[in-house]
Every structure is written in structure tokens, then in C-alpha cells.
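build the 3D model from these lines:
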Amino acid sequence: MRVILADDSVLLREGLSRLLEDAGHEVVAAVGDAPALLAAAGRHRPDVAVIDVRMPPGHKDDGLRAALEIRERLPGVGVLVLSQYVEQHYAARLLAGSPEGLGYLLKDRVSEVAEFLDSLERVRAGGTAFDPEVVRQLLARSTRADPLGGLSPREAAVLRHLAEGLVNAAIAERLHVSLSTVEKHVNAIMDKLDLPREPGYSRRVLAVLRYLES
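I've put the predicted structure just below:
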């Protein structure tokens, strides 16, 4: 099969390239950031793209967003996501669409060569390949009734005050903490609730709506 590798670790890219080539596959591109991944996917139209979640330029969810864009623009390309650990909301976002030709593995699984190559073949064939630990944690997530359960007690308190209409300075005074501490909590809340950063959305308003829905 024809494969694109996308990971900011040169050692991992080279190791995977050798592994795949030894198995008879063709690595048509090996890139280290999300923009290069999107460009390579459009140019080469591979059978499968193997993508790290956290990549430059943002070093956060750039790889995942690129994976979602590839699945939208190039539905014939299989996507196998690699991650250092289970990132539940990222996995859930991937699964929100069609699961065909999709995989999510922990990087530790790459050392189990036969299992990794089998996962790659299943994704290429339009099947799925999910790490057992990813499945376990997603099932635990799906049975959790409280969508705000990932917030710390202090973050939950800050969100409650946001819903009351308080500005950050008033929240700091109410909780007897510094303004910068409140700002850090607000940013953490936005990230944990996976609220969009696109222009046109008020993440503060969306956070309050999520609180009210709960």
C-alpha cells in the first residue's frame, strides 16, 4: 500500500518508514507538521495516512484536525491516528463521523510489528483498528452522565460563576484568588469542554451553554 507518515519525531518517522518498506509497502511522504501533511495527502492520495495527534505548528491537536480534514476532503484515504496516550475527546471527535477506514492506536503498539501492520491493512480495507485501551476509556466516557465531570472542583466553581454572568475580576474576588489564576482556569475549562476556537464563536458563551445543558 501507499502510505504517508506524519509525526514530528524524526526517529519515529524513519523507524516507521523502514518497518513499512521492509513489509513491502511504499512510503510516499514522511512529514513533520500538519500543513505538510495536508499538502502531501492532496498530492499523493495515499491508501493510508499515519498521523500523530500532537504536531507542529500548534503542538496540540494539529494532527487530529488535519486527520479530520483529510477524511472530509479525501474520503478514500484511510486514517490511522497514533497517540502517546489516550486522548478521549480527540478519539470521540474522530468517531463522530463514519468509522470506516479509521484507526486509533497508542504509540506503544507500534513495537508490536505484526499487530501494527495488521491494523494498517484493516484501515486500508475500510475497516477499523482501535487500541483496546482507547475502547475501554471511550466506553467509560460514554457511560458518564455528567459532561462536566472532567473539570476540577475549582474549575467547576469558576464555570458556575461564569454562568451567573460574573466577569473574571469578580470571580477572582469571589473565590479569593488572583485574576491570572481565574484566567488560567477559564482557559482550562474551554479546552476540557473542547470548545471551538474559530472566529465567530464566543467560547465563554458556549461554556455557559454547556453548563446549562448539564
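
make it CA atoms for all contacts and neighbour counts henceforth
Noted.

for Arg174, what are its contacts?
Applying Cα atoms under 8 Å, 6 or more residues apart in numbering, we find Arg174 in contact with no residue.

quick one: the strands in this structure?
For the chain, the strands defined by DSSP state E occupy 2-6, 26-31, 48-52, 78-83, 102-106, 128-130.

check the gap between Leu5 and Leu38 for me.
From Leu5 over to Leu38 the distance is 11 Å, taken as Cα to Cα, to the nearest Å.

then Asp118?
To Leu38, Asp118 is 25 Å away according to Cα to Cα.

in this structure, which residue is closest to the centre?
The centroid of the chain falls nearest to Tyr90 when counting by Cα atoms, centre = their mean (3.2 Å).

which one is it nearest to, not counting chain neighbours?
Nearest residue to Tyr90 in three dimensions, chain neighbours excluded: Leu64, at 7.0 Å (Cα to Cα, 6 or more residues apart in numbering).

list the contacts for the one you found?
51-54, 81, 90.

buried subset of those, written for ChimeraX?
Burial among those is assessed by 16 or more other Cα atoms under 10 Å; the matching ChimeraX selection reads:
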select :51,52,53,54,81
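
and the contacts of Leu64, which two are the farthest apart?
The distance between the two most remote of the contacts of Leu64 (Cα to Cα) is 12.8 Å, for Ile51 and Tyr90.

Asp118 and Leu38 - which one has more neighbours?
Leu38 (18 against 12; other Cα atoms under 10 Å).

please give the structure of this sequence too, so both can be compared:
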Amino acid sequence: MIAEDSVLLRVGLVKVLETVGFEVPAAVGDAETLLAAVEEHRPQVVVVDVRMPPGFTDEGVRAALMIRRQWPEVAVLLLSQFVEERYAADLLSTNTSGVGYLLKQRVANVDDFVDALQRVADGGTALDPEVVAQLLLRKDNDPLRRLTPREREVLTLMAEGRSNTAIAEALVISDSAVAKHINSIFTKLDLPPADATHRRVLAVLRYLEVSP
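Just a heads-up that it's a prediction; the model follows:
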């Protein structure tokens, strides 16, 4: 399901997603209509513009947060014209699975956008690299200082929602090297042995300074 006030972008998103096999039961232009459509159709994932009518401030974010509270099984991918990292933090603070935050310019790369949307729909996360970079600029405190430059690169890619294999490809290193870096990150961030997926989420949250 798509919520975007720009008619051209909304129609374009529908065409792109239907072409690659997604079913789009509704495409709307405001937050109120979005909530009604989600209640009716219960989609697997919703793509939501951050700023929508009537105020063009944070209507999309508030609608996304409401969706996560009322229908936690519905994944949400926020789209924004600019980097507004606090919205990513707000969304992640409610639930750490099935969430994403991308800049609209990423939609131009269809393969990357579809990959991110599929990842979110499958219960993963997808954070725009520029959002992650902005978050990194404001973090200058322990325990993140303990990480080596390579470990910070790995954690940045983890925060973008990438798998171990995708991280290995991006950094041109082996899967086993990625696993070693991630285990070191867990240790340095004081994350005790537990379910691997759970620790991965906690590491990203620590990186973003978001309370789970």
C-alpha cells in the first residue's frame, strides 16, 4: 500500500511495484485515508511519505507510528525528501522489525528500492545510508569509540539492514571476516551472548542510540 501526496510519484510507485510482482490494493494521498485503507486491507507493507496533507509536517510519521501500534504485523517504509533522522529513531523505538527509512532519491534506483522494500516486508530493516551517516555524526561517546574503523563500517552496513553476505560484498571481505567483526562489535558494545538476531538488533539500536 502506498501513501504519497504527489500524484506522479504515487502512480510511478504503483507501476514499479506492480511490474516486479507486488500487489498494491490502495494508493492514497493523505494520512487519514491511509489509516482507513490499512484497516480495510491489512497489507503486508506500507510505503509512507513523511510529510502529507493537511499540514505537510509529520503526518506520515504519526500515521506510521499508529499503524505499528494498532497493526504490528504491517511493515512500514518511510520516504522523505530530506534526512530527518529523528523520524527514523521514532519509528525504530516502537518496533525493530519490518521498518525502513529511505530518501526519495533512492526510488530512482529501482533495484535498490525494491530490494529495500522486500527486506522490510520480510521483517527486516532498511535505513538510508545518508540517514545512517547523519546519525553517526552526532555520536561521539562510548562504547562506540571502542570500535575499529572497519567495525564501524560493518555496523553502519548492519544499520542499513544488510545481511552478512551483503556486508561482505560491499567491503570485499569474506563472510567469516564479517562474522568475526560482528562478534567483536557485540563484545565491545557489552552485548552478552544471546539470540544472534536479537543481539544484532540491539547493536544497531545502540549505534542509533534508540532505546528498544
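
can you give me the TM-score here?
Once the chains are overlaid, their TM-score stands at 0.65 when taken by TM-score structural alignment, normalised by the length of the second structure; 142 aligned residues with a Cα RMSD of 1.4 Å.

go ahead and confirm Gly78 of the first structure touches Leu102.
Yes: in terms of Cα atoms under 8 Å, Gly78 of the first structure counts as a neighbour of Leu102; the distance is 5.9 Å.

any residues in contact with both of these two?
Between them, Gly78 of the first structure and Leu102 share these contacting residues under Cα under 8 Å, 6+ apart: 123, 126.

aligned partner of the residue nearest to Tyr90 of the first structure in the second structure?
Under the alignment (TM-score structural alignment), Leu64 of the first structure pairs with Val61 in the second structure.

can you say which of the strands of the first structure is nearest to Lys192 of the first structure?
Across the strands of the first structure, Lys192 of the first structure has its closest neighbour in strand 78-83 (17.7 Å, Cα to Cα).

so where is that closest one in the second structure?
Using TM-score structural alignment, strand 78-83 of the first structure lines up with residues 75-80 of the second structure.

again with stretch 21-31 of the first structure
With TM-score structural alignment as the criterion, stretch 21-31 of the first structure aligns to 18-28.

distance from the chain centre to the matching stretch, please.
Centre-to-centre, stretch 18-28 of the second structure and its host chain are 20 Å apart (Cα atoms, centre = their mean, to the nearest Å).

cool, stretch 86-94 of the first structure as well?
Here the centre of stretch 86-94 of the first structure is set off from its chain's centre by 5 Å, with Cα atoms, centre = their mean.

mind listing the helices for the first structure?
Ranges of helices in the first structure, per DSSP state H, are 10-22, 34-44, 62-73, 88-95, 113-124, 132-142, 153-163, 168-175, 179-192, 203-213.

which one, of those, ends up nearest to Leu106 of the first structure?
Using Cα to Cα as the measure, helix 132-142 is the one of the helices of the first structure that comes nearest Leu106 of the first structure, at 8.0 Å.

give me the residues contacting the closest one.
Residues outside helix 132-142 of the first structure that contact it (Cα under 8 Å, 6+ apart) are 86, 88, 91-92, 104-105.

repeat that with 7 Å
For helix 132-142 of the first structure, the external contacting residues (Cα atoms under 7 Å, 6 or more residues apart in numbering) are 86, 88.

circling back: distance check, the residue nearest to the centre of the first structure against Val81 of the first structure.
10 Å.

cool, Lys192 of the first structure as well?
Distance, Lys192 of the first structure to Val81 of the first structure, using Cα to Cα: 20 Å.

ok, now Arg204 of the first structure?
From Arg204 of the first structure to Val81 of the first structure the distance is 30 Å (Cα to Cα).

ok, now Ala40 of the first structure?
According to Cα to Cα, Ala40 of the first structure stands 16 Å off from Val81 of the first structure.

on that earlier part again, mean deviation, the match of strand 78-83 of the first structure versus the first structure?
Comparison of stretch 75-80 of the second structure with the first structure after fitting gives an average deviation of 0.4 Å (mean Cα distance after the TM-score superposition for the first structure).

tell me how far that stretch is from the chain's mean position?
That offset, for stretch 75-80 of the second structure, works out to 7 Å (Cα atoms, centre = their mean).
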